[in-house]
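Trainee: A structural model of the following input is requested.
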Amino acid sequence: MSNILDGERHYGWISIVLHWLVGFLVIGAYFSGFQAGQIKEDFEMLEAQGNPALEQQIETLKGERSDLMRIHVGVASLFWLVLLARIVWRTRNGQLPAVPQQPEFLQHLAIWVPRLMLVLLTVMIFSGPMIIWSYGYPISPFGLFKIPSPTGPIDGLGGNLSAIHIWTGHILASLLLVHILGTLKHLVIDRNTRSLKRITSPKQPS
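Mentor: Okay, the predicted model is just below:
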């Protein structure tokens, strides 16, 4: 059980698995959503030209975006369970202290960046479904089942929520980059592997 649960100086397997699950889901959701947004801009630019010869290309791009959005919605749907589990688990167990022998502001950064990421993830998993529902569409995770809109179409809401969702995603990606750079600093500059070891192995002390 000591390897499964958190200790005073190390994370257990539950925390480690939840940490990496959230990380990979964030990356998958961000890049699928970002690419879908880029494709949307591309076909909207082509549509604005009003050239009938571009219709086939536009339809192809729309199909590619639909495929990406199915992946994005499916991956994001997994957040509900994983993020809830992570919040409950972290609230129950607390957070290990930051790696010692660091400047005070870096120790505060190490504590608050993960907390801010959880807040932003919460905003995203609520705003994402509401965007779809505000247009009156159901949510269909990986096409397995449908969750109908509880609100029906709401004029103007989808656009505002999309802006919040997109910018929250960019801020979240930036914080994830800060998180990764912090780990690289420990490894490359400080020559300290404790930060990485305690989130990859339950047996390593912090």
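
Trainee: going by C-alpha atoms from here, please, whenever you check contacts or count neighbours.
Mentor: Will do.

Trainee: return the residues in contact with residue 30.
Mentor: Residues near residue 30 by Cα atoms under 8 Å, 6 or more residues apart in numbering: 72, 169, 173.

Trainee: which SS state does the residue nearest to residue 152 when sequence neighbours are not counted fall under?
Mentor: Distances taken as Cα to Cα, 6 or more residues apart in numbering place residue 136 nearest to residue 152, at 4.4 Å, with adjacent residues excluded. Of the three states, residue 136 takes coil under DSSP: H, G, I helix; E, B strand; the rest coil.

Trainee: about what we covered before: and which of the contacts of residue 30 is nearest to residue 15?
Mentor: residue 173 (21.0 Å; Cα to Cα).

Trainee: against residue 17, how distant is the closest one?
Mentor: The gap separating residue 173 from residue 17 is 20 Å, by Cα to Cα, to the nearest Å.

Trainee: and for comparison, fold this next one:
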Amino acid sequence: MQFNNHSSAYGWIAILIHWSMAIAIIGLAILGLWMVDLGYYSPWYQVAPFWHKSIGLLLIPLLLFRLYWRCRQPVPQPPKSHSDLERRLAHLTHRALYALLAVILTSGYLISTAKGEGISLFGWFEIPALISGLEQQADLAGQFHYWSAISVLTLTALHALGALKHHVYDRDTTLVRMLNPTISTHEDQ
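Mentor: So this is what the prediction gives:
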């Protein structure tokens, strides 16, 4: 079983992190957009934010590990059929996604700790409020959180469309190698 990346394919660890984060981010976005309209008397009024915050907190170490893993592992080379523009756009999109995820997670933490209260992680323990009481902390962090999330969803959609374009139109291994580490770009070269 191939756990590590190599120059022509992603390993299982990178694939698992990629898809875990993708599912969590899309799920959190749907939950977040739904829960802001909940009324006080809704049975989900406290449950939805509890899950949103807890899953969001889990994404912090996952994102940090993903960045660490990306620095320690080779990044598979794209197929030679990719143009320079496609390579640059993919590189910029990945960097923007990482930066925006860091903004989302940081701003989510700042929203939740604005009143000086910690955040419960699934009821197991509490993450303390290290930064609180800043002027308009929750409102400003909320704006960053919302617009960064919208930007991540937009970039994620473009990322997915690009992968589908490579799979359906170009018929290369761009999408498939993020599903199976035994697929390599050597077939495209």
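
Trainee: re the thing from before, so what's the residue nearest to residue 152 of the first structure up against?
Mentor: Contact analysis of residue 136 of the first structure by Cα under 8 Å, 6+ apart lists 149, 151-154.

Trainee: now the second structure: which of those residues match?
Mentor: For these, the contacts that are reproduced in the second structure, applying both residues aligned by TM-score structural alignment, their matches' Cα atoms under 8 Å, are 149, 151-153.

Trainee: going through these, which ones are buried?
Mentor: Neighbour counting by 16 or more other Cα atoms under 10 Å classes 149, 153 among these as buried.

Trainee: of all residues in the first structure, which one is nearest the centre?
Mentor: Note on the first structure: the residue nearest the mean C-alpha position is residue 26, at 2.7 Å, using Cα atoms, centre = their mean.

Trainee: for the equivalent of that one over in the second structure, helix, strand, or coil?
Mentor: The pairwise alignment with the second structure assigns residue 26 of the first structure to residue 25, based on TM-score structural alignment. Put simply, residue 25 of the second structure is helix when judged by three-state DSSP.

Trainee: could you check how far residue 25 of the second structure is from residue 77 of the second structure?
Mentor: According to Cα to Cα, residue 25 of the second structure and residue 77 of the second structure sit 26 Å apart.

Trainee: go on, residue 122 of the second structure?
Mentor: Distance, residue 122 of the second structure to residue 77 of the second structure, using Cα to Cα: 39 Å.

Trainee: what's the counterpart of residue 101 of the second structure in the first structure?
Mentor: Using TM-score structural alignment, residue 101 of the second structure sits opposite residue 121 in the first structure.

Trainee: and if you look at residue 92 of the second structure?
Mentor: Per TM-score structural alignment, residue 92 of the second structure is aligned with residue 112.

Trainee: which helices and strands does the host helix or strand of its match pack with?
Mentor: In this assignment (DSSP states H and E), residue 112 of the first structure forms part of helix 104-134. Here helix 104-134 of the first structure touches helix 55-93, helix 157-184, going by 3 or more Cα pairs under 8 Å, 6 or more residues apart in numbering; DSSP states H and E.

Trainee: thank you, goodbye.
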